[in-house]
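In: Build me a model from this:
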Amino acid sequence: MKAPENRLKRALAAEEMQIGLWLNLASPSATELVGGTGYDWALIDGEHAPFDPTMIQTQLRVLGQFDLSPIVRVPVGEDWVIKQVMDLGAQSLLVPLVDTGAQAERIVAATRYAPEGRRGMGAGVARAARFGQMDEYLTNANDEVCLIVQAETRLAVENIDEIANTDGVDCVFIGPADLSADMGHRGNPGHPEVKSAIAHSVARIRAAGKAAGILHYDHADFRYYTDLGVTFLGVGSEATLLRAALADNLRAARKETLV
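Out: Predicted coordinates for the structure are as follows:
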């Protein structure tokens, strides 16, 4: 048995819109609710949420019940972190703070077995290969990696062409919050300078033949980003959506019970 086909990788290469959600609560029950809702993908946020390797493995098992693509965002693009997450079974990774093409190349190598890369040969005891039961896992594992790198600084925008043209990178994801902060507009990703940098980056990513991605919370702007050419669209997190639903519920209750 070989490594399973990565549907997200195929969809992004075919320029199919992929809509998904961030997972930040580290709750298997919340993740199960997300999984059954119909999103194309869900991202386990190992950078800003309380996910240790055991919980990442649990989240992958929960999402494995559903017809969506799980992604893991690692906290940092170090070889040992990437290797461990991939051995847990992640085929699609988002790596934050990628500023140069050289850095992107190092990350690509960390996700591939030799001779194409330097991923450690631990598949025989790893969940990724069903603890060795996928006897042909190594034959196509490299081909089924979907690597998304995150451009979220001025330096990354300056180097967007070399990042996007890196072989092995499937998608370049713009991080609007960090980019706006780095550009001197902290908390204002809608600032005209930030939006201009994002539009420029998306255009260069698309020119390189790669998918462009972004996370945005305002429904009113979704059409704007899709018109730019974004095909990997994050539309919120389960944490923010739960908070908003709770607040709306309370407002409605207060309104109806005023005397």
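
In: When you work out contacts or count neighbours from here on, use the C-alpha atoms and nothing else.
Out: Will do.

In: and the closest residue to residue 47 other than its chain neighbours, what is it in contact with?
Out: Of all residues not flanking residue 47 in the chain, residue 75 sits nearest, at 3.9 Å (CA to CA, 6 or more residues apart in numbering). Contact analysis of residue 75 by CA atoms under 8 Å, 6 or more residues apart in numbering lists 46-48, 95-96.

In: One more sequence to fold, the one below, so I can look at both together:
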Amino acid sequence: MDLPKNAFKAALKEGRRQIGYWCSIRDSATVEMLANCGYDWLLLDTEHAPMGGTDTLPLMQAAAPYPVSCIVRPAWNDTVEIKKILDCGAQTVLVPYVQNAEEAERAVAAMHYPPRGVRGVAGATRASRYGTVKDYAKRASEEICLLVQVETVAALDQIEAIAAVDGVDGIFIGPADLAASMGYPGESSHPEVRKAVVDAIKRIRAAGQPPGFLSLDMSFCREVAEAGGQFIAVGVDNASLRQAAVTRREEWR
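Out: Below is the predicted model:
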């Protein structure tokens, strides 16, 4: 069997905008339904959702029949956790809270087998299609995609250094933690936060990396898109479900 292609990574290289959706509900039927909604990518979140890295395996299996890429966010920049996520079949990983080039380099090392990195080698995992992908250990890096998340004032100062790290394929701006870092907790769309995010998006582009972003504020998303945002998440599953339920309740009151 040939190495599965990473459509998301290819799109980033080609400069095509990719619109995504955030998944925090640990349910394969929900992910399967969302996979059939026409988004380019789904983010399976193990940082701020009640699921672990290995819980993403059935979720990726549920999405597999559909033309959508799955990205997995580990809870931390942890080599062991990233190893398990990759073995479960993730090809794109979004590592949170990367503060500088050194931490970006550590994430790169976790994503790749020796001699480039420190990823542990296993045989019959879903990543290698249970041992059927010829020369998987030698070729895995071809389709591996690392996104790092910049989400503090200190990290914004390091954008150019992080972008220069070989093996980083994109930089994602997390507005919620950034807002808290700036002194505006819970105010992700504060004017000063918006200004900082848009400036960061432009700097990421200028540094030669595709920028990413998530917000439920569509005017903010459009502003980021106009600034050059390339992979943008425009919804979160549990937020959408609650909003729809509340809206329907209000219609019938």
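
In: pretty sure the residue nearest to residue 47 of structure 1 is in a helix, no?
Out: No - with DSSP: H, G, I helix; E, B strand; the rest coil as the criterion, residue 75 of structure 1 is assigned coil and is not in a helix.

In: returning to what we had before: just the buried ones among the contacts of residue 75 of structure 1, please.
Out: Using 16 or more other CA atoms under 10 Å as the burial test, the contacts of residue 75 of structure 1 include 46-47, 95-96 as buried.

In: Tabulate those residues (a markdown table), appending distance to residue 118 of structure 1 and secondary structure.
Out: Shown next, in a markdown table, are these (distance: CA to CA, whole Å; DSSP: H, G, I helix; E, B strand; the rest coil):
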| residue | distance to residue 118 of structure 1 | secondary structure |
| --- | --- | --- |
| 46 | 22 | coil |
| 47 | 23 | coil |
| 95 | 17 | strand |
| 96 | 20 | coil |
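
In: Between these, which sits nearest residue 36 of structure 1?
Out: residue 46 (21.5 Å; CA to CA).

In: Can you verify my assumption that that closest one contacts residue 77?
Out: No - taking CA atoms under 8 Å as the definition, residue 46 of structure 1 is not a contact partner of residue 77, at 11.5 Å.

In: Okay, strands next: where are they in the stretch 1-150 of structure 1?
Out: Assigned by DSSP state E, counting those that start in this stretch, the stretch 1-150 of structure 1 shows strands spanning 18-23, 41-45, 69-73, 92-95, 146-151.

In: er, the stretch 151-253 of structure 2 actually
Out: Here the stretch 151-253 of structure 2 has its strands, by DSSP E, counting those that start in this stretch, at 170-173, 211-214, 231-236.

In: among the ones you listed, which is nearest residue 139 of structure 2?
Out: Proximity to residue 139 of structure 2, assessed across the strands of the stretch 151-253 of structure 2 by CA to CA, is greatest for strand 170-173 (20.5 Å).

In: Residue 113 of structure 1 contacts residue 120, correct?
Out: Yes - with contacts counted by CA under 8 Å, residue 113 of structure 1 reaches residue 120, the gap being 6.8 Å.

In: re earlier: need the max-distance pair from the contacts of residue 75 of structure 1.
Out: 48 and 95 (12.4 Å).

In: measure residue 176 of structure 2 to residue 189 of structure 2 for me?
Out: The gap separating residue 176 of structure 2 from residue 189 of structure 2 is 9 Å, by CA to CA, to the nearest Å.

In: again, but for residue 109 of structure 2
Out: 34 Å.

In: what does residue 224 of structure 2 give?
Out: Applying CA to CA, the value for residue 224 of structure 2 to residue 189 of structure 2 is 12 Å.

In: With neighbour numbers in mind, choose between these two.
Out: Shown here are residue 224 of structure 2 and residue 189; by other CA atoms under 10 Å, residue 224 has more neighbours (25 against 19).

In: Which helix runs longest in structure 1?
Out: Across structure 1, the helix with the greatest residue count (assigned by DSSP state H) is helix 238-257.

In: Check which residues of that helix are buried.
Out: Neighbour-count burial for helix 238-257 of structure 1 flags residue 238 (criterion: 16+ other CA under 10 Å).

In: And residue 32 of structure 2, how far from residue 241 of structure 2?
Out: Distance, residue 32 of structure 2 to residue 241 of structure 2, using CA to CA: 15 Å.

In: Quick one, which of the strands of the stretch 151-253 of structure 2 gets closest to residue 70 of structure 2.
Out: strand 231-236 (12.5 Å).

In: Just checking the distance from stretch 89-100 of structure 1 to the centre of its chain.
Out: The chain centre lies 7 Å from the centre of stretch 89-100 of structure 1; the measure is CA atoms, centre = their mean, to the nearest Å.
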